[in-house]
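J.: my questions are about this predicted structure, shown below with the sequence.
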Amino acid sequence: MATTKQSNDKMPNAHLHELFVDELRDILGAERQLLKGLKKMSSSAVSDKLKTAFDEHYTQTEQHIDRLKNVFQSIDLSARGKKCKAMEGLLGEADEIIESFEDSKDVLDAALIAAAQKVEHYEIASYGCLVTYANLMKHKEAEKLLSQTLNEEKQTDELLTKIAMNSANTNE
């Protein structure tokens, strides 16, 4: 299952290369799938603050996709994603939440934040692993790009927590 010319014994920790490439393809597919989910979550959100957060994350997700293309380029591969079953499941759950709580406007935003944070935590885990693999294989450019995205995903998770704690989860 050789995927690239970089997959050789001269690269440090070359045994991780196939896994690294597979995970890159998975997260590229996940980010592309997420674009549709973010549009739906934004249009379903009650508060303007949450709508804005989803809209800003949509723009950021487009940048993540571009950055992933640069990661692929940095390891001499064409950017090719694959369907991410985990993201498909997380977005399916978000759809169920929207359907279940669309008539409960006082709960909908809290439910949307919970669904969005599940997505963020999946992305944080994925990017965290990718940063580690890139570091171990001395893919310095890939590591730098992936670390930037990892930090942005963490910031988004923190923003969602703030919105939850300051408005969506309270009845004030």
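T.: Arrived safely, thanks for sending.
J.: drop to CA atoms for contacts and neighbour counts, all remaining ones
T.: OK.
J.: ok, now how distant is the residue nearest the centre of the chain from residue 112?
T.: Centrality entry for the chain: nearest residue to the mean C-alpha point is residue 123, 3.8 Å, by C-alpha atoms, centre = their mean. Remark: distance between residue 123 and residue 112 (C-alpha to C-alpha, to the nearest Å) = 17 Å.
J.: okay, pairing it with this:
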Amino acid sequence: MVQLSERPGIKKLSTLSDKFTYAISMVYDAENRFLESQQMMVQCCQNKQLRSTLENHIRETEQQVRNLEQVFELLGEEPQRITCDAAVGLISDCQKSMLLTADHQELIEPGIAGGQLIIEHLEIAFYHCLIKGAEKMGKSQIVQLLQQNLEQQEQTAKKLEPLMSQLLAEIKSVDGKTAARSK
């Protein structure tokens, strides 16, 4: 169990507003971490469609970070990053996968697509929860900003799903040829 003493500067939350600001701070941290990780992943892509999808999403993520900064402004708060352990873990898992498949480019790209798809689904869940909180607090401008981010996450997930399937199908055909040759 995490102890508050492990999180210096974090106070106990006593209102919906406190909880919302805390959650925005975690998502702000996550988006910044995911931006850095996408910039690394795109360098490993040889597949033009995956590379293009990631490059486009990098631009969207930069806008999402700016949208979250506007949310902080609307809340009368300075942007603050509170470590999002889920983001740290997902990025770590993606990096391990890339290291373990580094000698086989045909395995790296489905791993990147799959890892990014998992990240998108986490972000979709984050934004759904944040939107509900903002609606409860009557913050319509914040809802609009968060809705923009959510829609971009959903669109990216829709692009990644068939792309990941395509990349996996290409591996299957490579594996099948290798197995046939070894018989």
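T.: Nice, thanks for sending it over. Not measured: the values here are computed from a predicted model.
J.: let me see the TM-score of these two.
T.: TM-score for the superposed chains, counting by TM-score structural alignment, normalised by the length of structure 1: 0.87, backed by 161 aligned residues with a C-alpha RMSD of 1.7 Å.
J.: ok so, going back, look up how far residue 48 of structure 1 lies from the residue nearest to the centre of structure 1.
T.: Relative to residue 48 of structure 1, and taking C-alpha to C-alpha, residue 123 of structure 1 is found at 24 Å.
J.: same question for residue 150 of structure 1.
T.: As judged by C-alpha to C-alpha, residue 150 of structure 1 and residue 48 of structure 1 stand 26 Å apart.
J.: so for the two, which residue has more residues nearby?
T.: residue 150 (23 against 10; other C-alpha atoms under 10 Å).
J.: quick check, that one in contact with residue 127.
T.: Yes - applying C-alpha atoms under 8 Å as the test, residue 150 of structure 1 and residue 127 come out as touching, 5.5 Å apart.
J.: if we can go back for a sec, for the residue nearest to the centre of structure 1, which non-adjacent residue is spatially closest?
T.: Distance criterion C-alpha to C-alpha, 6 or more residues apart in numbering; nearest residue to residue 123 of structure 1, sequence neighbours excluded, is residue 153 at 7.0 Å.
J.: list the contacts of the corresponding residue of structure 2 for the one you found.
T.: In structure 2, residue 153 of structure 1 lines up with residue 153, judged by TM-score structural alignment. By C-alpha atoms under 8 Å, 6 or more residues apart in numbering, the residues touching residue 153 of structure 2 are 120, 121, 123, 124.
J.: hmm, try it at 7 Å
T.: Residue 153 of structure 2 is in contact with 120, 123, 124, counting by C-alpha atoms under 7 Å, 6 or more residues apart in numbering.
J.: which residues of structure 2 fall in helices?
T.: Ranges of helices within structure 2 are 16-42, 48-75, 85-100, 105-136, 140-182, based on DSSP state H.
J.: how many residues are close by the closest residue in space to residue 168 of structure 2 that isn't next to it in sequence?
T.: Distance criterion C-alpha to C-alpha, 6+ apart; nearest residue to residue 168 of structure 2, sequence neighbours excluded, is residue 110 at 6.1 Å. Residue 110 of structure 2: 24 surrounding residues under other C-alpha under 10 Å.
J.: with residue 100 of structure 1 instead?
T.: Using other C-alpha under 10 Å, the number of residues around residue 100 of structure 1 comes to 12.
J.: which residues sit in contact with the nearest residue to residue 167 of structure 2 once chain neighbours are set aside?
T.: Nearest residue to residue 167 of structure 2 in three dimensions, chain neighbours excluded: residue 110, at 5.5 Å (C-alpha to C-alpha, 6+ apart). By C-alpha under 7 Å, 6+ apart, residue 110 of structure 2 lies in contact with 164, 167, 168.
J.: let's see that with 10 Å instead.
T.: 45, 47, 50, 116, 160, 163-171 (C-alpha atoms under 10 Å, 6 or more residues apart in numbering).
J.: redo those residues as JSON lines? Include distance to residue 182 of structure 2 and neighbour count.
T.: Listed next are the contacts of residue 110 of structure 2 as JSON lines, based on distance: C-alpha to C-alpha, whole Å; neighbours: other C-alpha atoms under 10 Å:
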{"residue": "45", "distance to residue 182 of structure 2": "29", "neighbour count": "19"}
{"residue": "47", "distance to residue 182 of structure 2": "27", "neighbour count": "14"}
{"residue": "50", "distance to residue 182 of structure 2": "31", "neighbour count": "21"}
{"residue": "116", "distance to residue 182 of structure 2": "34", "neighbour count": "25"}
{"residue": "160", "distance to residue 182 of structure 2": "33", "neighbour count": "25"}
{"residue": "163", "distance to residue 182 of structure 2": "29", "neighbour count": "19"}
{"residue": "164", "distance to residue 182 of structure 2": "27", "neighbour count": "21"}
{"residue": "165", "distance to residue 182 of structure 2": "26", "neighbour count": "14"}
{"residue": "166", "distance to residue 182 of structure 2": "25", "neighbour count": "13"}
{"residue": "167", "distance to residue 182 of structure 2": "23", "neighbour count": "20"}
{"residue": "168", "distance to residue 182 of structure 2": "21", "neighbour count": "19"}
{"residue": "169", "distance to residue 182 of structure 2": "20", "neighbour count": "13"}
{"residue": "170", "distance to residue 182 of structure 2": "19", "neighbour count": "15"}
{"residue": "171", "distance to residue 182 of structure 2": "16", "neighbour count": "15"}
